[in-house]
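> sequence unavailable; structure follows:
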C-alpha cells in the first residue's frame, strides 16, 4: 500500500491535472478589463499580446459594415462576414465573436465545425434548414426549419450546416464562444488539403472508386 505522503502526492497531481484541463477548455479568462490585441508584436502566445492600455482607442472595440450584404455569387451561394479578433482587436481574451451569414436562394453554408466555439444562430430574414450531427458512434442528426426570429444552437466541435431552400435571400447572425473560433469546412479539408490526402486512403474511407476521389480532389474548393 502506498504511504500517506505518496497518496497525498498522487491526489494533488490528479487534482492539478483535472483543474488544468478545465482551465484550458475555452478561451483564456481575462485578468484585467481588456487586453486589446497588438497585431504588430512579434511575440507568439495563445491569443495575442496586449497593446499598451495607454494607447488603446475606442476604435479597437469597433467594427462597421455588418449591415452590408455579403457576396453570394459563388458555388455554394453563401457568404460569411466575420467579426472576430482579427477584425476587432478589443475582443482579445474576451471569448466571443460574431458572424453575418448571407444566403442566396438555394444557398448553403456547407457542413463544417468550429473547433474552439459553440455557436448560437438567429435568422433575421428568410427561412433556413439547419442541423448538426453528434459524434461517434451514433452520428444523430438534430435538424430544424428556422423562420425569422428563430434561434438554434450548434455545440462546439460538432459538424453543422445551414441551407436556404427558399426562392429569396436569407440573412442570419451568429454569436460564437471564442474570440477566434476557427472553421473546418469538411469537404474543403478532406478533398482540398495541401498537400492532398492519398486518394487510396480516401477511396477506402468513403468506399468509392479512386477515380471519384481524383475528380473531387481536382475541384476548386471555396474558402467560405
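Perfect, thanks for sending it. Here the structure is a predicted model, which is why all the values come from computation and not from measurement.
> CA atoms for contacts and neighbours, from now on please.
Noted.
> A helix includes residue 12, no?
Yes - under DSSP: H, G, I helix; E, B strand; the rest coil, residue 12 falls within a helix.
> please report the distance of it from residue 154.
36 Å (CA to CA, to the nearest Å).
> between these two, which is the more surrounded one?
Between residue 12 and residue 154, counted using other CA atoms under 10 Å, the more crowded position is residue 154 (22 against 12).
> distance check, that one against residue 110.
Going from residue 154 to residue 110 by CA to CA gives 14 Å.
> what residues are shared contacts of these two?
Between them, residue 154 and residue 110 share these contacting residues under CA atoms under 8 Å, 6 or more residues apart in numbering: residue 160.
> host element of the closest residue to residue 83 other than its chain neighbours?
Once flanking residues are discounted, residue 83 sits nearest to residue 98: 5.0 Å by CA to CA, 6 or more residues apart in numbering. Residue 98 is part of strand 97-103 when elements are defined by DSSP states H and E.
> what lies in contact with that strand?
By CA under 8 Å, 6+ apart, the residues outside strand 97-103 that reach it are 66, 69-72, 77-85, 91, 109, 163-164, 169-181.
> and the following helix or strand past it, what other elements does it pack with?
Going down the chain from strand 97-103, the next helix or strand is strand 108-113, by DSSP H and E. Applying 3 or more CA pairs under 8 Å, 6 or more residues apart in numbering; DSSP states H and E, one finds that strand 108-113 makes contact with strand 78-83, strand 159-163, strand 184-185, helix 186-191.
> ok, and here's another one to check against it:
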C-alpha cells in the first residue's frame, strides 16, 4: 500500500515537472492572423506585405478552383495540379498553410518530388492511388478511372522539386559521367533520359 502511494506521488511529481516541456513543444502560432497578401509587394521572411483590411475582398474563397483543374490526360504524366498556395489564394498569407488539388488520368502520376518547405498530407477524394515513400512523393493512379486528391501543406509556399527534372534537366546539367557512375547505366541511357527532360515538365 505504501509502495503504491509512493509510485503515485512520483508519477504526479514527474507529470508536473514535464508538463511545461510538453507545452513548449507545440508549434508556434502564426505571426499574424489576418494579412491578405498584396501580391504586388516584395515577399519577406513572413510572406507578402498585407493589403489594408478595407481593401480585402474574396481572397479567402477559391470555389472556382475546387472543380477539376484541366484535362489530366493532356500531358505525358497524365496528371494536373491545381495550386492553391499564397500566389493563388492570397488569404493564406502568413497563416502557414496551403492546398493543392491533383487530378489523375488512369495510370497517371505526379512525378517523384519533394516539397522543401513543407510537410504534406493527402486525401484521396476519388479513385485509387498508390503512394509509398514518406519523403519523396510519387502518387500514381492504380485504378481504371480518373482519380483526384486534395493535399494540404504546413506552409503558404511549400515549393516543389521534381527529382527526374533535377537529375536530368537541370541547368547547368549534371555531367553525364556522374550520372553514369551514380545510376550504373551506360552513357547512351543517360543521354536518352536527358533528351526527355530538355523542355521541363
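Great, that's in hand. Quick caveat: nothing in here was measured; it's all calculated off a predicted structure.
> now the TM-score, please.
Remark: TM-score between the superposed chains equals 0.78 [TM-score structural alignment, normalised by the length of structure 2]; 174 aligned residues with a CA RMSD of 2.3 Å.
> distance check, the residue nearest to residue 83 of structure 1 against residue 43 of structure 1.
Applying CA to CA, the value for residue 98 of structure 1 to residue 43 of structure 1 is 26 Å.
> out of those two, which sits in the busier spot?
Higher neighbour count among residue 98 of structure 1 and residue 43: residue 98, with 23 against 9, using other CA under 10 Å.
> what does residue 178 of structure 2 align to in structure 1?
By TM-score structural alignment, residue 178 of structure 2 lines up with residue 201 in structure 1.
> what about the longest helix along structure 2, distance to the chain center?
For structure 2, the longest helix by residue count, based on DSSP state H, is helix 2-24. Averaged C-alpha coordinates place helix 2-24 of structure 2 at 39 Å from its chain's average position (CA atoms, centre = their mean, to the nearest Å).
> stretch 208-224 of structure 1 too?
Worked out by CA atoms, centre = their mean, stretch 208-224 of structure 1 lies 23 Å from the chain centre.
> quick one: buried residues of that stretch?
By neighbour count with 16 or more other CA atoms under 10 Å, stretch 208-224 of structure 1 contains the buried residues 210, 213-214, 216-217, 221, 224.
> inside helices: which ones of those?
Filtering the buried residues of stretch 208-224 of structure 1 for helices - DSSP H - leaves 210, 213-214, 216-217.
> just put these in JSON lines and tack on distance to residue 51 of structure 1.
Output for those, formatted as JSON lines (distance: CA to CA, whole Å):
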{"residue": "210", "distance to residue 51 of structure 1": "51"}
{"residue": "213", "distance to residue 51 of structure 1": "47"}
{"residue": "214", "distance to residue 51 of structure 1": "47"}
{"residue": "216", "distance to residue 51 of structure 1": "45"}
{"residue": "217", "distance to residue 51 of structure 1": "43"}
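> which one of these is nearest residue 55 of structure 1?
Using CA to CA, residue 217 comes nearest to residue 55 of structure 1 of these, at 47.8 Å.
> aligned partner of the closest one in structure 2?
In structure 2, the residue matched to residue 217 of structure 1 (TM-score structural alignment) is residue 194.
> right, and out of the ones in helices among the buried residues of stretch 208-224 of structure 1, which lies closest to residue 59 of structure 1?
Out of these, the member with the shortest distance to residue 59 of structure 1 (by CA to CA) is residue 217, at 42.4 Å.
> for that closest one, list the residues it contacts.
By CA under 8 Å, 6+ apart, the residues touching residue 217 of structure 1 are 191-192, 196.
> repeat that for 10 Å
By CA atoms under 10 Å, 6 or more residues apart in numbering, the residues touching residue 217 of structure 1 are 187-188, 190-193, 196-197, 199, 211.
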